[in-house]
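Visitor: take a look and give me a structure for this.
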Amino acid sequence: MTTFAAFLLASASIGFLFANVGAQDQYLTALSDLQQLVTSMDATLQDLKADVQDIKAALQGGCTVGNDATTSGGNTGTTSGGGEVPPSGLLVPSDSGDFTHQAALDESERFILLWKFDSDTITFEAQVQTTGFIGLGFSPNGGMTGSDVIIGWVKDGQAYLTDRYAEGYFLPRLDASQDVELLSGYENGTHTVLRFRRRLRPCDTADDKEITEDTQRIIWSFNDNDPVGLDGPDGPQYHGSNRGSKSIILLQKNPPDLDLQEGNVITFDMINPNVKVPSKETTYWCSTFQLPVLDKKHHLVKVEPILQPGNEGVVHHILVHQCTTGSNPPSGNQECHTMPWGNCRAVMAAWAVGGSGYTYPDHVGFSLGTANDPSYVVMQTHYDNPQRLSDVYDNSGIRFYYTPEVRQFDAGILEVGIQVSQNHAIPPQADTFDSTAFCYKECLDPFLQELGEPIHVFASMLHAHQVGVGVKTKLVRNGVVKTYLGRDESYDFNLQETRFLDPEITVQEGDELITECSYRTTHRPGFTFGGEASSEEMCQNYLQYYPRFKLDHCDSLPEIMHSLSFFGITQIDNNLQVVKPDSMAGTNIGVVLNQHPWTKEEAERLDQHIRSGPVVVKCKGRPGFTNLAGITGQVWNPLPEPTVLMSNSTSVSGC
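Guide: Okay, the predicted model is just below:
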């Protein structure tokens, strides 16, 4: 026998003989057999090691442009004709322990996706409740057309994988270049499991989608039957209702693990008291909480949402605002239309739809328990109820994790972006309309000088509403874009996750920040204005940083009269009625804006007009330092367009 099972049987017989000391002959014979078995196994292991080296060499061969047979490093089938039987794939048991990320793509958890990545490649494992084929795609918008698709299956002990492109709502065609590496595949009585790898930057730029740090629209499908062939009538059949899409940030840095030892980490819950959600589209609800009374400094180290089951579609976001130390906070809980509410303004914690909360890095925490820290907070919940449901009661909230084991640095949150106002206007029929906000060095520098050192940004939460399709904050140093303090060119309103920056980014004296939001309004007949409702718009970035300084808000807002000059309006009254010119006198400015003959070209012209005009500055600090910079409310010219240094190389290594 030359199997591991034989080894176990031999070992068992030896154990039995130990109990029968008199059976020495049998014992010596068993030892001799065991020695021969070990020698045989050693030879087998050497053969296996050689096989593994061969496989690794094949997998490291890189992708091949124009390959019309198989992808180097993995069996992906042939593309020379429909109905051919692909070569067999590597069939080994799966070990999921080395993956760093995991997500269920459907609510029933029938399609589980695991992944890990490095600087060049991303490796997936799909675990799907089917014994037929499975499909995974990277879509530009959540639909099928234009998607980079992978379809694979396991049949008769052989694993198959194909690289495809979806030109419409029919079977995606096979790519001329098969650039996905099949690593393993198997199935049992209920599930199919496929593991495969691909490049982040593909060789096949025509059919394959680059995977970036942006939000990715993942489409998925499966069928309970294996295909007979690769393509045509014998290829994968229609998946029926077994399909869907999900937005995922694939290249997100994982937060650190938090040690939840008893007595080391304490929790504090802030829960809305069975609020009856009003039957209107938008409600902001405020509840006041006293923070735990502490005898020494502690650090807040984790923030986690507590969402009442069934209310996930109504609870849009939650902000925790800290109240000024020594002030009388507002009492109770009630509807609040704007923040600040009372003396509670600076954001202490934030969560928004789709997010899972966040854990602070090991060297950072939010200070609690000192004379300079808040005793009270106001938790503001945004209820989004477009269906105007009248029977929703909510007990959602936020959980704080805090510890007496104080860390090296105190964290803070700095809000940058466009001040929420109806002066922020976005026209209809725009395929892409950009709004821009500025955080000037004249605002940042006095606060950095008071601190005496730079700040280090370790996370950001980008925030826009339903027509937002892109959000980014540029760090500009000496007129050049040095990097981004958060960026998503494929923003999804329903996935607003706190994103950790790797590496952390330093903001120093002389730096300026430019926050840009892109909107798509081709489906809207009228203007979209800034406001708190989900159907209105925002453009903000909540930057988490250390060490904490006295600045809370560094925003701007387009100057309204410059914006209205695009339409020939030169004077308005406090009721937003046109005063001049006489031909428009008495007309509401909203009517003038919506009656304009909007086209994509006109939207672009307004975009350029507003971008070149002045803005109103907002530079707000903590109490006692509110006007440290002394420029809030002033009208400033926009910053000049910064230089973006681009790499001269457009090639992909190994292609």
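
Visitor: please count neighbours and contacts with C-alpha atoms only from this point.
Guide: Will do.

Visitor: quick one, strands of the stretch 351-500 of the chain?
Guide: 358-359, 364-368, 376-384, 393-394, 397-403, 409-410, 412-418, 425-426, 433-439, 455-463, 468-477, 480-488, 499-507 (DSSP state E, counting those that start in this stretch).

Visitor: figure out which of these is closest to Ile306.
Guide: Proximity to Ile306 (Cα to Cα) singles out strand 397-403 among the strands of the stretch 351-500 of the chain, at 5.0 Å.

Visitor: ok, which of the strands of the stretch 351-500 of the chain comes nearest Pro172?
Guide: strand 468-477 (26.4 Å).

Visitor: contacts for that closest one?
Guide: 462-464, 481-493, 507, 510-520, 537, 539, 541, 642 (Cα atoms under 8 Å, 6 or more residues apart in numbering).

Visitor: show me where the stretch 551-655 of the chain has its helices.
Guide: Using DSSP state H, counting those that start in this stretch, the helices of the stretch 551-655 of the chain run over 560-565, 589-595, 600-611.

Visitor: buried stuff in the first one?
Guide: Read it as helix 560-565. Ile560, Met561, His562, Ser563, Leu564 (16 or more other Cα atoms under 10 Å).

Visitor: cool, the second one as well?
Guide: Of the residues in helix 589-595, those buried by neighbour count under the rule 16+ other Cα under 10 Å are Ile589, Val592, Leu593.

Visitor: touching, Lys620 and Leu551? I think so.
Guide: Yes - in terms of Cα atoms under 8 Å, Lys620 counts as a neighbour of Leu551; the distance is 6.2 Å.

Visitor: between those two, who's got more neighbours?
Guide: Under the neighbour definition other Cα atoms under 10 Å, Lys620 and Leu551 were set side by side, and Leu551 has more, 26 against 23.

Visitor: pull the number of nearby residues for the closest residue to that one other than its chain neighbours.
Guide: Leaving aside its sequence neighbours, Leu551 sits nearest to Gly621 (Cα to Cα, 6 or more residues apart in numbering; 4.1 Å). By the criterion of other Cα under 10 Å, Gly621 has 21 neighbours.

Visitor: next, the second sequence, to be compared with the first:
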Amino acid sequence: MLQVSGAMACDLLFRLFLLLALAAALQSNRLGPTSRLRYSRFLDPSSVMFLLWDFDLEAEIISFELQVRTAGWVGLGVTNRYTNVGSDLVVGGVLPNGNVYFSDQHLVDEDTLQEDASQDAELLGLTEDAIYTTMRFARPFRSCDPHDLDITSDTVRVLAAYGLDDTLKLDREHTFVKSIFLLQVVHPDDLDVPEDAIIHDLEITDFLIPEDDTTYACTFLPLPIVSEKHHIYKFEPKLVYHNETMVHHILVYACGNSSVLPTGISDCYGADPAFSLCSQVIVGWAVGGTSYQFPDDVGISIGTPLDPQWIRLEIHYSNFNNLPGVYDSSGIRVYYTAQLRKYDMGVLQLGFFTFPIHFIPPGAESFMSYGLCRTEKFEEMNGAPVPDIQVYGYLLHTHLAGRALQAVQYRNGTQLRTICKDDSYDFNLQETRDLPSRVEIKPGDELLVECHYQTLDRDAMTFEVVENTTGWIPDIIPTPPGPCLESSGGKVEAQDKTPAGFRSSPVALSSSSKATLRRLPLAAVLLVQSTLSGLLAMLQTRV
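Guide: Predicted coordinates for the structure are as follows:
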């Protein structure tokens, strides 16, 4: 299996670094039975099951509302990547006589439910009408019951099921698993929308997708022509519906303004040296992602003499079924405004550089790869001293063998923090995510990207093109889990309690809601993007 990707290194966009401090909001929502739940998603292809949720980061409690087109029972829980056995499932329904039943359970096998000895879900409402059964409940991120899987900042595989009547028996036709990033700290509705917003599309038109497994198609396009400085504040994918997902990722690279660029659509990694003139990523999207709006105080600068006028649009197609005659017109839509934000934004890209060969052996339960970036080289590459870098978000990316990723920061030889991680990575859910608070990177820090792969389903070597360099990879100290919350109802058995970090009194839910402002350093976006995986970070400077 040969997979080739563009060069991924930690040497991009180092001219945008004058940083100041700003106020950033952290969420602290107290949720009750009638509180508005800000997030929502359909859980099945037929849109029968609709989930709403919200959470209180301070109390570490999450609330769910599941609406299902059925007169039977409904269930919602969390499962893992490999099997539903052992998954937790909160179930409930309304009997024909109007009585309500509700229980915290788990799967002892693929078809059988068993009630937990510890009841860690709190019922907030359960109704049934002519169309829907609706169940709302709250549970702690981490209970003291080993049958309850944790709600974390990783990708969470949500398990949902329902029955056509009130017999609690799992039917695989009515059981679904969907990967969701539940703990989103910023909701799009919380961001400002400029009144003078302008749309500009960057797209490939009527491109015949080759019948090859993998194609990297590139073209050169102009950015919006403006006579004065503007800011791009949002982007979203423009995807053409096909019978299968063929667009793997879309990247927008800034080109040097003195570049003489070719026309038409060509292979991104062919012989044409012009493609190397546009290597600075400014926007990245991957499969499973949606639109992303930058924080209210940052944007991508366009319209000044230092800003790019042209971009290289790269679309990675995966035509694994080698379908003939499929045309595509996908791309990226950007939104820009004349209402300038406080800071310009850029991208720091970390990971594995292409050349020569990196491989993953077949049949591997766990195979680790590492990319180490030494920021002491930034000044040499930039040609001038580099101020502190601030990070506000990230995007993790690896291919099908990827199982987990993390980016860790070191200072003076000591691990400082884990900037971002996902121990439950799902190839089909690659999205830009906001950090709960902004992270400062100082010159001299080291940034380590760890990529975890599994190839138990492969019988041949997996080759990927990356750079192998020598150097010591520092140890990573895992972050210990937070405290669990004791059940507010039901029995907690002795073996269910966590000896360390046990919190005996759960924080009660209420119907009030507030946001807490905290003074934080200015920040930027951190994304992981590479063939194996890598890390990109959007940096920002003062306007």
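
Visitor: tell me the spacing between the residue nearest in space to the middle of structure 1 and Ala43 of structure 1.
Guide: Among the residues of structure 1, the one closest to the centroid is Ile249, at 3.8 Å (Cα atoms, centre = their mean). Using Cα to Cα, to the nearest Å, Ile249 of structure 1 is found at 46 Å from Ala43 of structure 1.

Visitor: right, and Leu396 of structure 2 touches Glu431 too?
Guide: Yes - counting by Cα under 8 Å, Leu396 of structure 2 does reach Glu431; the two are 7.5 Å apart.

Visitor: okay, those two: which has more neighbours?
Guide: Leu396 (29 against 21).

Visitor: the more buried one matches what in structure 1?
Guide: Here Leu396 of structure 2 is matched to Leu462 in structure 1, going by TM-score structural alignment.

Visitor: likewise for Tyr317 of structure 2?
Guide: Checking TM-score structural alignment: Tyr317 of structure 2 goes with Tyr383.

Visitor: how many neighbours does its match have?
Guide: As a burial measure, Tyr383 of structure 1 scores 24 neighbours (other Cα under 10 Å).

Visitor: ok, now which ones touch it?
Guide: Contacts of Tyr383 of structure 1 by Cα under 8 Å, 6+ apart are Val277, Glu281, Thr282, Thr283, Tyr284, Trp285, Val314, Val315, His316, His317.

Visitor: possible to save these as CSV with secondary structure and neighbour count?
Guide: As requested, these are arranged in CSV below (DSSP: H, G, I helix; E, B strand; the rest coil; neighbours: other Cα atoms under 10 Å):
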residue, secondary structure, neighbour count
Val277, coil, 23
Glu281, coil, 16
Thr282, strand, 21
Thr283, strand, 21
Tyr284, strand, 21
Trp285, strand, 22
Val314, coil, 20
Val315, strand, 22
His316, strand, 21
His317, strand, 20
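
Visitor: the counterpart of Ser327 of structure 1 in structure 2: what secondary structure?
Guide: Aligning on TM-score structural alignment places Ser327 of structure 1 opposite Ser259 in structure 2. Following DSSP: H, G, I helix; E, B strand; the rest coil, the label given to Ser259 of structure 2 is coil.

Visitor: what range in structure 2 matches the host helix or strand of Ile14 of structure 1?
Guide: Per DSSP states H and E, Ile14 of structure 1 falls inside helix 4-18. On structure 2, no counterpart of helix 4-18 of structure 1 exists by TM-score structural alignment.

Visitor: show me what that helix is packed up against.
Guide: In terms of contacts (3 or more Cα pairs under 8 Å, 6 or more residues apart in numbering; DSSP states H and E), helix 4-18 of structure 1 is packed against helix 24-59.

Visitor: which one of the buried residues of helix 560-565 of structure 1 is nearest Asp175 of structure 1?
Guide: Looking across the buried residues of helix 560-565 of structure 1 and measuring by Cα to Cα, the closest to Asp175 of structure 1 is Ser563, at 48.3 Å.

Visitor: ok, that closest one touching Arg611?
Guide: No - contact criterion Cα under 8 Å: Ser563 of structure 1 and Arg611 do not qualify, at 9.4 Å.

Visitor: the aligned partner of Pro172 of structure 1 in structure 2: neighbouring residues, count only.
Guide: In structure 2, the residue paired with Pro172 of structure 1 is Leu113, using TM-score structural alignment. Neighbourhood size, Leu113 of structure 2 [other Cα under 10 Å]: 21.

Visitor: ok, Leu113 of structure 2 - contacts?
Guide: Contacts of Leu113 of structure 2 by Cα under 8 Å, 6+ apart are Gln105, His106, Leu107, Leu168, Lys169, Leu170.

Visitor: before we move on, what about Gly357 of structure 1?
Guide: Counted by Cα under 8 Å, 6+ apart, Gly357 of structure 1 has contacts Lys302, Val303, Glu304, Pro305, Trp351, Glu497, Thr498.

Visitor: same check for those residues, but in structure 2.
Guide: Compared against structure 2 with both residues aligned by TM-score structural alignment, their matches' Cα atoms under 8 Å, the contacts of Gly357 of structure 1 retain Lys302, Val303, Glu304, Pro305.

Visitor: spit out the contact partners of the alignment partner in structure 2 of the residue nearest to the centre of structure 1.
Guide: In structure 2, the residue paired with Ile249 of structure 1 according to TM-score structural alignment is Phe181. Shown in contact with Phe181 of structure 2 (Cα under 8 Å, 6+ apart): Ser153, Asp154, Thr155, Val156.
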